[in-house]
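Visitor: Give me a 3D structure for the following:
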Amino acid sequence: MVKPIFNGSWQNMSYQVLARKWRPRTFEDMVGQEHVLQALIHALDNQRLHHAYLFTGTRGVGKTTIGRLLARCLNCETGVTATPCGTCSSCQEIQEGRFVDLIEIDAASRTGVDDMRELTDNVQYSPTRGRFKVYLIDEVHMLTNQSFNAFLKTLEEPPEHVKFLLATTDPQKLPVTVLSRCLQFNLKRMTPEHIAGHLRYVLTQEGIPFEEPALWLLARAADGSMRDALSLTDQAIAFGNQTLSGSDVSNMLGTIDQSDIENLVNALVEDDGPALLSEINRISDFAPDYSVILADLLSLFHRVTMEQVVPGSVDNALGDAAQVESLARRLSAEDAQLFYQAALMGRKDLAVTPDARMGFEMTLLRMLAFRPGTDRREPPVVASGASQAGQESREDPEPGPAAAEKEAAAAGSEQAPQPEPERLAAPEPEPTPQPEAQEPVPESQPAPASEEPDAAWLASLDEAAESAAAEAAGAEDYDPEPVTPEPEYIEEPKAEASQAEPAKPEEPKASTGPVEPAEELVDNGEFAWERDFRSLGIVGMPGNLASNAAMTRQGDEIVLTIDEGHARLLNARHEEKILEALRNRFGATITLRVEQGDAGGRTPAAWEERQRQARQKAAEDSIRNDPAVQSIVERFEARVVENSIRPPNQAKSG
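Guide: Purely as a prediction, here's the structure:
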């Protein structure tokens, strides 16, 4: 058996941990609780002492330490003073924890009513050594209700030689009857600056070499507790073999240091995806808590935004004030807000992601991908999706998806599949309703020039519209608007050509009311472009664009004049569809030329809108002038709901 070797000294066996060795011995040694110390010092100097003090605060902020210092101030042989001598027997005994008149009670282990009755029975006895008998009760909130009830009378009116010093980390659990009998002092959590400054002083006095980043890592890990900071420092000294380096402390805590956070943010700012992923791979070797990293990023972006909005407001809470100021100059306000929101949402998503690292990576990649002005990083068109569209590609630029979608929505509400020409050639014996116009596409809102169309997307849009037209072509009463039956455009040209059929007297007023629009038409033989456009059977986006154009014909050449907004949406494929329909109607020798200009209201869409308004007005006049309606209004004090009036063909479909 190996026997230990005794070197003649027990010095190493009497090592005292830093948290106990560097416990404050005077009020001046206390760090970060100036608001409490000032009140106590003034009370001691003016001899205005209360009989019960309650110190609250999180762990390790100095509650029991202040209690022991106050006991020394009350029992120092030089008198009641805020600066005890520290050399008298009373001061030394209190410092060493053997003063008979300082009774420390752990309420967590002595919660019974019998323990409290024993305390109250002994309160009446005078102090043995000191001026006051001081009861220091730690974790007082752990007492039972019966114990509090037994203690209340004594706490309210103790003997003059007794002082009660209560300490708790959870004052919410104390009865209000106890709180009302004490002077309450809430001790603050230590700031990282206070902790790092105190650690710097302690390590310098101990002769332990250290790196500055290591102090800030310990200060942040202590979470406001000076005792925890000193305990972690003890652990770090042992881990690093009597030295404190940032890497050793980071490995010990399982966290990353501030330089790693800086590297991540620099990769984001520089828009460097490979560097970002490389940094993530490196820090993942430490198996860090990714939620903590995102919390650090949130804190950083918050401080960057504060510096941008209020220059000079940045603090040095993490020892990185210079970095925050630099980022505030390099990072735009939009990017800072985006990064903050992405980190905030990513931290919430970590709880539901299958893998924490995956969620962390996606959060940072989201920051990189969705920064303002990322249109330059749009992904290329997938080959499988673009192959078919490439066959129908064209040289003219198309609108972006947003603009095309908007125009397609307008086209869907304005244009619907038309019946075949053969159906139009056989007029039905019913009265001929005037065609109802579709809502025209606004001509005053051209699509932005920067929006580029997607070939495959527009091709699929046209195909979908054509497919819908083919399915609905056989519908008996199909209407280009959701609530309007399809007008029969062939009736009016025949009536004009022959003048043989007189107007039918039984035709309803709603259908004869519109002002005759023939004078507005540009007639090319028997075909009037505005009135007879729908008979061409052009559907989808080509039909929508052509309906917003004016037409002139010079021999075999047809010229379409279209405004700038719709001209931007027109491409070679659309022109082919329009030309094909024109050749089916006028012959294979027809050519098409599209000009950009003012159509002057001579478009099918504008003509149909005028027809719709005229028919609507006729319907409203018919209702107002109807004797039956007038009689109902007069007899029953009724009123006509104007918005509910629809022409007959609309009412039938509605």
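Visitor: only C-alpha atoms for contact and neighbour calcs from this point on.
Guide: OK.
Visitor: Now do the residue nearest to residue 126 when sequence neighbours are not counted against residue 416, distance only.
Guide: Using CA to CA, 6 or more residues apart in numbering and skipping the chain neighbours, the partner closest in space to residue 126 is residue 161 (6.7 Å). Distance of residue 161 to residue 416, computed by CA to CA, to the nearest Å: 99 Å.
Visitor: which one of the two has more residues nearby?
Guide: Between residue 161 and residue 416, residue 416 has the larger neighbour count (other CA atoms under 10 Å), namely 28 against 16.
Visitor: Next, that one: secondary structure please.
Guide: Counting by DSSP: H, G, I helix; E, B strand; the rest coil, the backbone at residue 416 sits in coil.
Visitor: Now the second one, please; I'll put the structures next to each other:
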Amino acid sequence: MSYQVLARKWRPRTFEDMVGQEHVLQALIHALENQRLHHAYLFTGTRGVGKTTIGRLLARCLNCETGITPRPCGTCASCVEIQEGRFVDLIEIDAASRTGVDDMRELTDNVQYAPSRGRYKVYLIDEVHMLTNQSFNAFLKTLEEPPEHVKFLLATTDPQKLPVTVLSRCLQFNLKRMTPEHIAGHLTNVLTAESIPFEEPALWLLARAADGSMRDALSLTDQAIAFGNQKLSASDVSSMLGTIDQRDIERIVNALVERDGPALLAEISRISDFAPDYSIILADLLSLFHRVTMEQVVPGSADNALGDAAQVQSLARTLSAEDAQLFYQAALIGRKDLAITPDARMGFEMTLLRMLAFRPGSDRRAPPAVSTEGSGAEGESRDEPEPAPTVTEPSQAVSALPSETNPELKPEPELTQSEPVPVQSEPQGYADAPADDAWLASIDAQAGSQPDYSESESESESEPEPEPEPAANTAVSSAHEVAQTIEEPPQLETAAEPASPEAPAAQIEDAPAPVVDGEFVWERDFRSLGIIGMPGNLASHGAMSRAEDTITLLIDEGHARLLNDRHEEKIVAALRNHFGDAIQLKIEQGDPGPNTPAAYEERQRKIRQSAAEDSIRNDPFVQSIVERFEARVVEDSIKPISDRPTQRSRR
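Guide: The predicted structure follows:
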């Protein structure tokens, strides 16, 4: 008889043989015991966790000759035929190869026929998510209301691809991934029954490599048995998988904990002979330091998922919390850097050396001095680094100023705090300069006396200090003051003050005479009426005339259409509040002309804007900047202060 692989030989024959899917098995067992059976079941989960196996077991439970039971006999004709895969009423369909609508129509046509041998005709459709939309549409009605003698068992690894109409018609069970403990325990039972000698670390290597799949674990075990000549050792399994043993991880961590650099490099050299995946090694280190931190924060929380609970608990007592965090972060960053390092081993070594070198409390010695011939201090090293010179960083505002005499600035000479810079007063050549140009005069005077235009030695204060400050503080202070002056000129706020309502007549183009009713000017004093919202907006576009107690508003047709009774009531209420209760309002449509509050406010806004632009344009401070630095005024950015209440209140 030919050899049968472990994955098929050790396929579960009863629900009790299943490993790690108790939440699914419990629901199915109770449903079978109480005869509460659904017509369609959907089993989802990753590969190799038992979806098809549970479907076949459920078919046996439904068709066992002893009756519907969660514990089929396994000896009757139905159980034997299902176990051997030749039961005529168990129709297994591979949806990945039969995706067409014609295949689904053939299935639905045969559903109506009664089972030949068993109690139920069971359709087991594997990888059902591979069906096309047309196939699902042809299958929906049958799936929703199948005959009494039909049960549908669907299995898929990707339930997100199933239409919601299919999901809503099925009883869904999600099978979990196998944990390393479950896999290692099951492999122990299998290898013991097969009389295969094994080492426990080898089982944990296989359990982690299986990545949650019991079938993959059994297949890898078959491969490892052949590789190790009918025995499983950790070294053989590690070589087969291209990974390193958990004991290698333990030796690396021990070298880090003991600060043993030579041992660490020797261990890296040894494991590099196996050509391992260094990213996986760093992932194992990350998992280890994560579990160590959990054990430190919550004692007793370390599990034996990787068979190293004792090592985790020992490291949690040995390592400090900051060491564990440092190792974790270094491994995390090193794993990202592996993709861009020239050599994977070099990146791995650098990650571990970073953990070793920058661990808190480690010695930080400077490299040994190079010995010269005739020196008596050969091999000595400097324990104390020389103090670094203090370099003043010039302000960006000063370094950005162009020079008329020297457009290319020379590099600033190195300054130390032992070189005081004299504080200069205002040059006499600019004694009659405007107050706004004092700082510019100071810069120009020092630029003429110092050819390399060193900003760090300029000074903008007009009065000398009693004692000169160190160069670093002087340069930073001067640059800071110059930057502040450029960023917020002291005269701008005064120059942008709004113009007086009594502006020269030349600035007002065709300004009409205001309509005066006693002391009340309609277009000028309209806002004092307190009409807000939509009524105020509409009334501001009208011209007012008064005849005794009747006030007439002449409004253009476009705004008059928007007026309604509620708006007129608010306007009348405001007018009566100001002129008396006898006032009546009359609305007329027509051209209101320029005597409207809206037109008056627009004219005033233009006057203020024009005055602000003229004030900026004629300001001697601004003219000095424009002339000396070839600057220009962006007129669109000029706003009267009265038009910027938020900025004025903030300043």
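Visitor: what's the neighbour count on whatever residue of structure 1 lines up with residue 288 of structure 2?
Guide: Under the alignment (TM-score structural alignment), residue 288 of structure 2 pairs with residue 300 of structure 1. Burial measure for residue 300 of structure 1: 22 neighbouring residues, criterion other CA under 10 Å.
Visitor: now do residue 157 of structure 1
Guide: Using other CA under 10 Å, residue 157 of structure 1 has 12 other residues around it.
Visitor: distance of it from residue 105 of structure 1?
Guide: If you go by CA to CA, the gap between residue 157 of structure 1 and residue 105 of structure 1 works out to 20 Å.
Visitor: what ranges do the helices span in the stretch 51-200 of structure 1?
Guide: 63-75, 89-96, 113-122, 145-156, 176-179, 192-206 (DSSP state H, counting those that start in this stretch).
Visitor: where in structure 2 is the aligned partner of the shortest one, by residue range?
Guide: Against structure 2, the aligned range for helix 176-179 of structure 1 is residues 164-167 (TM-score structural alignment).
Visitor: Mind listing residues that contact the matching stretch?
Guide: When contacts are defined by CA atoms under 8 Å, 6 or more residues apart in numbering, stretch 164-167 of structure 2 is touched by residues 42, 136, 140, 143.
Visitor: can you tell me the mean distance of that stretch from structure 1 after alignment?
Guide: Here stretch 164-167 of structure 2, set against structure 1 after superposition, deviates by a mean of 1.3 Å using mean CA distance after the TM-score superposition for structure 1.
Visitor: For structure 2, give the helix that spans the most residues.
Guide: Under DSSP state H, the helix in structure 2 containing the largest number of residues is helix 597-618.
Visitor: Run the chain-centre distance for the helix or strand that comes right after that one.
Guide: Downstream of helix 597-618 of structure 2, the next assigned helix or strand under DSSP states H and E is helix 620-629. Its chain's average C-alpha position is 47 Å from that of helix 620-629 of structure 2, according to CA atoms, centre = their mean, to the nearest Å.
Visitor: buried set for helix 620-629 of structure 2?
Guide: 620, 621, 622, 623, 624, 625 (16 or more other CA atoms under 10 Å).
Visitor: export these to a markdown table and tack on distance to residue 606 of structure 2?
Guide: Converted to a markdown table, those look like this (distance: CA to CA, whole Å):
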| residue | distance to residue 606 of structure 2 |
| --- | --- |
| 620 | 23 |
| 621 | 24 |
| 622 | 22 |
| 623 | 23 |
| 624 | 27 |
| 625 | 26 |
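Visitor: my guess is residue 366 of structure 1 meets residue 342, correct?
Guide: Yes: between residue 366 of structure 1 and residue 342 there is a contact at 7.0 Å, judged by CA atoms under 8 Å.
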